[in-house]
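1. Show me the folded form of this:
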Amino acid sequence: MKKDKLYFLTFLSIAIIFLVVALIASQYFIKVSANQLIEVQVESSKREAGEFAKLIDFQLSSGLKREEVVTNIQEIIENSDIDTWFISVFNWSGEEVCHPDKTKVGEQVNSNETLLSSLKEKNNSDDLFDLLMGKSNTSTSEIIHISPIKNSDLIIAANVNIKSISLQMSALKSNFYLIFLIMGILVIIFSFIAVRVIGSAYEKQLELKNSSLTSEVVNLSKLNIDLVSYKEKVAVIPEQNTIEESSENEKQRILTYIRNELVPISIKDIAYIYTENTITYVVCFDDKKSTTNMSLDDMYTYLNPTLFFRANRQFIISIRAIDKIIRYGNSQLKILLQSKTSEEIIISKNKAAEFKQWLNI
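-> As a prediction, this is how the structure comes out:
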């Protein structure tokens, strides 16, 4: 149940993150794409208006009357497509002279001077995009560029159909949202599958590690049980029998030094023996510490191997002094004694099997 909840929260997190990113990114991409589309149309309309202006200027320069030129232009642009971009002509008083929709001729031009000035100076479509997407806009069309005709009161205007372009922008916006929606669904689904697959693989690894750890714990528990059992066995063995089973070289006591004082210590009172800075120390169960001139190798030859174990190069420990055995590192064992030691007692991987066999004697 916990894993299912974790996967659900992962799925929910991915979905929320993508939703936030998509909302921000979609607005940016929509505006960039729309601006690029509008800029292309604006530049095209500017060129068309400029060519019309040159044509009319040429006709006027050739001696044609203004009325004839206006009539010709009206015949050319009349009934032309006004769904997106179109050309119109107005005079200095702001009155429409030529328009694709003949009913508009004679009406006053209603243009956004701020927009026209912005487009002329900055040569970009940011303001036009804001105008097209603005909800407060009620105009049918808007002039985006003007080309005055020399030696005449006529002005060529490039117009954009606000409502038609707005519909195109809305369609573009819908397409982007649809694309992001499809991408979002695919990304979320594939991300969830990837998380599930990776999570399952990781869970299997954890299960293997837990299984291995459980096995180690069981082995250590058995080892500690063997330790207790062996301690009990040692405790009930009569001292005389222990002495008889020991080797001929085994001693019942050894001589040690405390400063300049010679002190005999019974073997059964020794908890552990260790070396430090080439000096051999003998520590008893009452925590009394003394030194000896013998090395650990020499000491071990005089000790009962059923009661003492050479843990490593530095320590010889008594079975009665061991408190706990715990797992350490890679298949190594760490021995905790009843008395604290200055150094950790670590039994290497190679010697761990010998130690386990020693406890099973």
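2. can we go C-alpha only for contacts and neighbour counts from here?
-> OK.
3. Against I56, how distant is the residue sitting furthest away from the middle of the chain?
-> Farthest-out residue of the chain from its mean C-alpha position, per C-alpha atoms, centre = their mean: G63, at 75.4 Å. The spacing between G63 and I56, counted by C-alpha to C-alpha, to the nearest Å, is 11 Å.
4. and what of L116?
-> L116 is 22 Å from I56, by C-alpha to C-alpha.
5. Looking at those two, which one has more neighbours?
-> Between L116 and I56, counted using other C-alpha atoms under 10 Å, the more crowded position is I56 (23 against 17).
6. Double-check that one against I149; I have them as touching.
-> Yes - I56 is within contact range of I149, at 7.3 Å (criterion: C-alpha atoms under 8 Å).
7. can you pull the contacts of S211?
-> Neighbouring residues of S211 by C-alpha atoms under 8 Å, 6 or more residues apart in numbering: there are none.
8. this one next, for a side-by-side:
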Amino acid sequence: MEKVRLYILLFVGISIVTLVAGIGACSYCYHTAREAIWNHKMESGRRETREIGRLLEEQLDNGQPPQKVIDNLQQSIVNTDAQSEFVCMYDTNGIELCHPDPALVGQKIDAGNSLFIRNGSPAPFSDILHLGKAGTGLRSFPVAKHRSSEIVTVYPVKGSDWMVAAHANVTVLQAQLDNLYHQFMVGIILMVLLISGSCFLLIRLIYGKYERQMDQEILRLNKDLAAKKVAESTRKRLVTYQRDEMVSLEVGDIAFIFLSENSVFVQTFLNQRHTVNTSLDELMKQLDNDIFYRANRQCIVNVNAIKTILVYGKNQLQLVMHPQAPEEIIISKNKAAEFKDWLDR
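-> Modelled structure (predicted):
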């Protein structure tokens, strides 16, 4: 349960960090893109009005009547989309000469109709037209609240009092920017999910591998500790008696231990015999089971003292010891398989 909780907290933490970083990056990209689009619209308006203005100048220079030039321009822009971007033409007195909506042709712009904001300085749009100079700015409509602000670029046509104007609806442009922002946000969310999921899976994979290694290491340490405890619990020496003497024997010097006439005897590799006051059951608990084996109820043998193993009777085994045991050491058929496994350690 703790592991699941840890994984959940890890995933949430990575997601929050990635989301915060993503939102910051999205905000930066959005403002950068917004500025780029805004500048592009202004530059596009300048280029469009300049090209149309020069085309009109060329037509006038070729001797075409001014009214014919105006009519040609009106025919080329009539009924075009005036909601987002459009081109029109005024004269310096503020009279509409050409417009996509023919109903507006001939109307004059009032001084209070709109303001033209350029470099932070507002001025009536009619005054900008009256100056007859090229310029780009934001046109707003303080009186007509329902009308959207526009990015307007004006360009004077040489040899006339005409002013070609390119309009870009700010509301439409803002809607495009909002759509761009939403696309950025969707991309950021997908990126957050992808990065968070990838990091989560990668960390879980690395942690899982590390955890398995730690489990193996802990298991190994536990085995070593258990073996150490067993080694510490096994006897190193055994106190025995020989006649009236107390003798301390090294366990490694014992060839076998046997029970005879209710007494426990210890036989050494030097063929010396001693007695002990401990039962075979207790001795077996205290001896190293890798070295000593309880052959039967009467005898414990040291593997190093086994000289020969003979097949005895039906599925029984007989151990020939060195030094020689006082009685035959027989392993019953029930313990024969266990004895073989003990030898194969």
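9. So after superposing, what's the score?
-> After superposition, the two chains reach a TM-score of 0.55 (TM-score structural alignment, normalised by the length of structure 2), with 225 aligned residues with a C-alpha RMSD of 3.7 Å.
10. packing partners for the host helix or strand of I335 of structure 1?
-> Per DSSP states H and E, I335 of structure 1 falls inside strand 332-337. If you count contacts as 3 or more C-alpha pairs under 8 Å, 6 or more residues apart in numbering; DSSP states H and E, strand 332-337 of structure 1 packs onto strand 322-328, strand 345-347, helix 349-359.
11. Can you say which of these is packed in most?
-> strand 345-347 (a mean of 21; mean count of other C-alpha atoms under 10 Å).
12. That one corresponds to what range in structure 2?
-> Alignment of strand 345-347 of structure 1 against structure 2: no match, by TM-score structural alignment.
13. now the helices and strands packed on strand 332-337 of structure 1 as CSV including distance to I185 of structure 1?
-> What follows is these, written out as CSV (distance: least, C-alpha to C-alpha, whole Å):
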stretch, distance to I185 of structure 1
strand 322-328, 49
strand 345-347, 56
helix 349-359, 53
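14. Of all those, which one is nearest Y177 of structure 1?
-> Closest of these to Y177 of structure 1 is strand 322-328, at 58.3 Å (criterion: C-alpha to C-alpha).
15. Of the helices and strands packed on strand 332-337 of structure 1, which is nearest T214 of structure 1?
-> Minimum separation from T214 of structure 1 across these (C-alpha to C-alpha) falls at strand 322-328, 11.7 Å.
16. Now do that closest one: everything it contacts.
-> With C-alpha under 8 Å, 6+ apart as the criterion, strand 322-328 of structure 1 contacts E216, L220, L223, N224, L333, K334, I335, L336, L337, Q338, I346.
17. same check, this time on stretch 137-154 of structure 1
-> With contact meaning C-alpha under 8 Å, 6+ apart, stretch 137-154 of structure 1 is reached by 42, 45-46, 49-50, 53-54, 56-57, 89-92, 110-112, 115-116, 119-120, 131, 155-163.
18. For L73 of structure 2, which three-state class applies?
-> Under DSSP: H, G, I helix; E, B strand; the rest coil, the three-state class of L73 of structure 2 is helix.
19. That one reaches L97, doesn't it?
-> No - with contact defined as C-alpha under 8 Å, L73 of structure 2 does not reach L97; the gap is 9.5 Å.
20. So the two - more neighbours on which side?
-> Each of L73 of structure 2 and L97 has its neighbours counted (other C-alpha under 10 Å); L97 has more, 23 against 20.
21. In a strand, that one, correct?
-> Yes - membership of L97 of structure 2 in a strand is supported by three-state DSSP.
22. Please look at it and V78 and confirm they touch.
-> No - between L97 of structure 2 and V78 there is no contact under C-alpha under 8 Å: 11.9 Å.
23. In the stretch 201-350 of structure 1, mark out all the helices, start to finish.
-> 239-245, 296-301, 349-359 (DSSP state H, counting those that start in this stretch).
24. Make JSON lines out of the ones you listed and add distance to V197 of structure 1.
-> Shown next, in JSON lines, are these (distance: least, C-alpha to C-alpha, whole Å):
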{"stretch": "helix 239-245", "distance to V197 of structure 1": "62"}
{"stretch": "helix 296-301", "distance to V197 of structure 1": "56"}
{"stretch": "helix 349-359", "distance to V197 of structure 1": "36"}
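25. out of these, which comes closest to G106 of structure 1?
-> Nearest of the helices of the stretch 201-350 of structure 1 to G106 of structure 1, taken as C-alpha to C-alpha: helix 349-359 at 104.3 Å.
26. Just want the angle from the closest one to strand 322-328.
-> 140 degrees (axes from the mean of the first three to the mean of the last three C-alpha atoms, to 10 degrees).
27. which other helices and strands contact helix 349-359 of structure 1?
-> helix 162-236, strand 332-337.
28. Now distance to L9 of structure 1 too, for those, in a markdown table please.
-> Listed next are these as a markdown table, based on distance: least, C-alpha to C-alpha, whole Å:
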| stretch | distance to L9 of structure 1 |
| --- | --- |
| helix 162-236 | 10 |
| strand 332-337 | 41 |
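29. Could you identify which of the ones you listed is most buried?
-> Comparing these by mean neighbour count (mean count of other C-alpha under 10 Å), strand 332-337 ranks first with a mean of 18.
30. residues in contact with it?
-> 321-328, 344-349, 352.
31. Could you rerun that using 7 Å?
-> 321-328, 345-349, 352 (C-alpha atoms under 7 Å, 6 or more residues apart in numbering).
32. and I95 of structure 2, how many neighbours does it have?
-> I95 of structure 2 has 19 nearby residues by other C-alpha under 10 Å.
33. One more: Q59 of structure 2?
-> When neighbours are counted by other C-alpha under 10 Å, Q59 of structure 2 comes out with 15.
34. How about D127 of structure 1?
-> So D127 of structure 1, with other C-alpha under 10 Å, has 16 neighbours.
35. Repeat that for the one 3 residues further on.
-> By other C-alpha under 10 Å, the residues close to D130 of structure 1 number 13.
36. Okay, helices next: where are they in the stretch 51-200 of structure 2?
-> With DSSP H, counting those that start in this stretch as the criterion, the stretch 51-200 of structure 2 has helices spanning 66-77, 125-131, 170-233.
37. Dump these into JSON lines; add distance to R34 of structure 2 as well.
-> Listed next are these as JSON lines, based on distance: least, C-alpha to C-alpha, whole Å:
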{"stretch": "helix 66-77", "distance to R34 of structure 2": "28"}
{"stretch": "helix 125-131", "distance to R34 of structure 2": "25"}
{"stretch": "helix 170-233", "distance to R34 of structure 2": "7"}
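38. and E250 of structure 2, which of those helices is closest to it?
-> In terms of C-alpha to C-alpha, the element of these nearest to E250 of structure 2 is helix 170-233, at 14.9 Å.
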